[in-house]
Each structure stands twice: as structure tokens, then as C-alpha cells.
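Visitor: Any chance you could fold what I've pasted below:
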Amino acid sequence: MNEIRRGSLEEQTFYEQVGGEETFRRLVHRFYQGVAGDPELRAMYPEEDLGPAEERFALFLIQYWGGPRTYSEERGHPRLRMRHAPFQVDRAAHDAWLRHMRDAVDELELSPDHERQLWDYLVYAAASMVNTPG
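Guide: Below is the predicted model of the structure:
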């Protein structure tokens, strides 16, 4: 009988399949390195230090992809559109966000299937944050 062992690929979350917390922290850290040098996106982060935003985003992605629920435990429901509403997110910001995220995703060197799944979500998420014409 071919039994599927607990923890097999079929039972693992995306979070586990791609390397867990370390992978998402690397992704977000690389992304924020790009944001730090981008005047348009940097203006959306009122905190002098990007560290708190980096931590929040890492915890969100970790939770979204099947890791610990620390984000919700600390901050409640994500409410992403509401949290981004104070900022004018236009097409240029959308494109800049995806440009920095593309660099970060590429550095992870995920399998093609994992890369596509992650990228598809990020493209969707970026589009859903646009709240200003132009």
C-alpha cells in the first residue's frame, strides 16, 4: 500500500514548500532594499526606519501562505485596502512596487511553479491596492 507520510509535499503549505519563514523574510528584505532607494514608494512609508513596515509585510505574507498567524494575532484582520487608503497608489506606484518585488522574487530562485504562484498573487495584490487614477 502506498501511504502518504505526514508532512509530505501534498500536505505541506506553500509556506513550507518554499522554505518557510526564512524565504519570506529574504523576499521582503530584498523588496524593502529597493523601496528604500525609490523616492516615489519611499514617500508612502512615514516611518523613518523601514524596519517596522518590513516586519509587518513579512508577517502578513508568512500568514497568507500558510505559516504562523502572528500577523492577525498582533494586528487583527489584514484589511489591506483600508490600511493603504491614506496613500495615493496610482499606476506608477503599482509598477514601481512590482519592479522591486520582481527583483526580490527572482533572487529567491524558486521552482518555476512556486515562482509563478507567488508572482500571480503579487500581481493581483498590487492591482488591488491601486486607489488613484493615473
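Visitor: drop to CA atoms for contacts and neighbour counts, all remaining ones
Guide: OK.
Visitor: ok, Pro133 to Gln63 distance?
Guide: Using C-alpha to C-alpha, to the nearest Å, one gets 31 Å for the distance from Pro133 to Gln63.
Visitor: Mind telling me what element Ala58 is part of?
Guide: helix 51-64 (DSSP states H and E).
Visitor: So for Pro133 and Gln63, which sits in the more crowded spot?
Guide: When Pro133 and Gln63 are compared for neighbours, Gln63 comes out ahead with 17 against 9, by other C-alpha atoms under 10 Å.
Visitor: this one next, for a side-by-side:
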Amino acid sequence: MQTHDNSSGQVQPPATPFDWIGGESAVHALVERFYDLMELDPAYRELRASHGASLDEARQKLAWFLTGWLGGPQHYIERFGHPRLKMRHMPFKIGIVERDQWLACMDQAMAETGVPEALRQRLQQSFFQTADWMRNQPGA
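Guide: A predicted model of the protein is given here:
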């Protein structure tokens, strides 16, 4: 999705990543594909193991979180307050393997759900910074 700036005739990306990705339905499709891949692809085994028996709650919370983080409605904050990501993830083992599998799984989900390449690259950088900061296993 791109918009035209009528004064210069140049094509500019939408105002927010949320608009650029295609809104709430696109965020939900991305999250669904992300967790489907996690469940189906053995390449994400350790990542899947760190999530417990059911992914239902994780699917909903990630969709709410990403919607707001990308510039859309703040569903997560309205329900749970500040995300406090590091604190909320402390009970889960997050090492280099889990970080790298999360990033690979999200990148695959973005590719498969048609996230525009320029946005995908921007999100990859942001996701890496956050995922690396979330690690709680020293040297792992």
C-alpha cells in the first residue's frame, strides 16, 4: 500500500507501519502464520518448546501487541498496561537459539504473508534489536 503526495507527485509509504502492512487483518494473518510455522516446522523446535502446550494465548497477545507497536490501536496496553517485554518473558528460556529461531520464523511469516520488502527489512532490524535484548540465557 502506498499513497501519493499530490504536491510533488512522489509515491510515499503510508504514515505508520500498521497502515503499510495493511491494518489489523494483515497483522493477524502474520501472527497466525508465525505460530503455524512454529508448530509445523522442525527448524523452530526449540522456539516452540519454549511456549508451553498451547499457543492460543500467545497468538492473541502477539497480535494485540504488534497492532499497537506498529502504530495501530493499542489493544495490548488497554488490556494489560505497559508491555514490560523483558519482565514478561523472564520465565521463558531465551538464548541465541530461541532468538534466532524467532527471527527466522517471523521473517518467513512476513515473506509468506506478503509484507512489503522495504517494511520487512525495517521490521527485521527492529525485531533483532528487541529479540537480542530479550535474551536471558548468558552466552546461549
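Visitor: one step back: give me the range in the second structure that the helix holding Ala58 of the first structure lines up against.
Guide: Against the second structure, the aligned range for helix 51-64 of the first structure is residues 56-69 (TM-score structural alignment).
Visitor: That stretch vs the first structure - mean distance after superposition?
Guide: After superposition onto the first structure, the mean distance of stretch 56-69 of the second structure to its aligned counterpart is 0.5 Å, using mean C-alpha distance after the TM-score superposition for the first structure.
Visitor: Okay, buried residues for that stretch please.
Guide: Under the neighbour-count criterion of 16 or more other C-alpha atoms under 10 Å, stretch 56-69 of the second structure has 59, 61-69 buried.
Visitor: Helices of the first structure, residue ranges please.
Guide: 14-17, 21-36, 39-42, 51-64, 70-75, 80-84, 91-108, 112-129 (DSSP state H).
Visitor: What's the local residue count around the closest residue in space to Met44 of the first structure that isn't next to it in sequence?
Guide: Closest residue in space to Met44 of the first structure, ignoring its immediate chain neighbours: Phe87 at 6.3 Å, by C-alpha to C-alpha, 6 or more residues apart in numbering. Phe87 of the first structure sits with 14 neighbouring residues when counted by other C-alpha under 10 Å.
Visitor: Would you mind finding the match for Phe87 of the first structure in the second structure?
Guide: Across the alignment, which pairs residues by TM-score structural alignment, Phe87 of the first structure is matched by Phe92 of the second structure.
Visitor: quick revisit: how far off centre is the match of helix 51-64 of the first structure?
Guide: The gap between the average C-alpha position of stretch 56-69 of the second structure and the chain average comes to 8 Å, counting by C-alpha atoms, centre = their mean, to the nearest Å.
Visitor: Other residues contacting that stretch?
Guide: Taking contacts as C-alpha atoms under 8 Å, 6 or more residues apart in numbering, the residues outside stretch 56-69 of the second structure that touch it are 18, 23-24, 27-28, 31-32, 35, 51, 73-77, 83.
Visitor: Then stretch 38-48 of the second structure?
Guide: 37, 97-98, 101-102, 105.
Visitor: Name the residues of stretch 3-21 of the second structure that come out as buried.
Guide: Taking 16+ other C-alpha under 10 Å as the basis for neighbour counts, the residues of stretch 3-21 of the second structure that come out buried are 13, 17-21.
Visitor: could you dump the residues you listed to TSV with distance to Asp132 of the second structure?
Guide: As requested, those are exported to TSV (distance: C-alpha to C-alpha, whole Å):
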residue	distance to Asp132 of the second structure
Pro13	28
Pro17	21
Phe18	23
Asp19	26
Trp20	25
Ile21	23
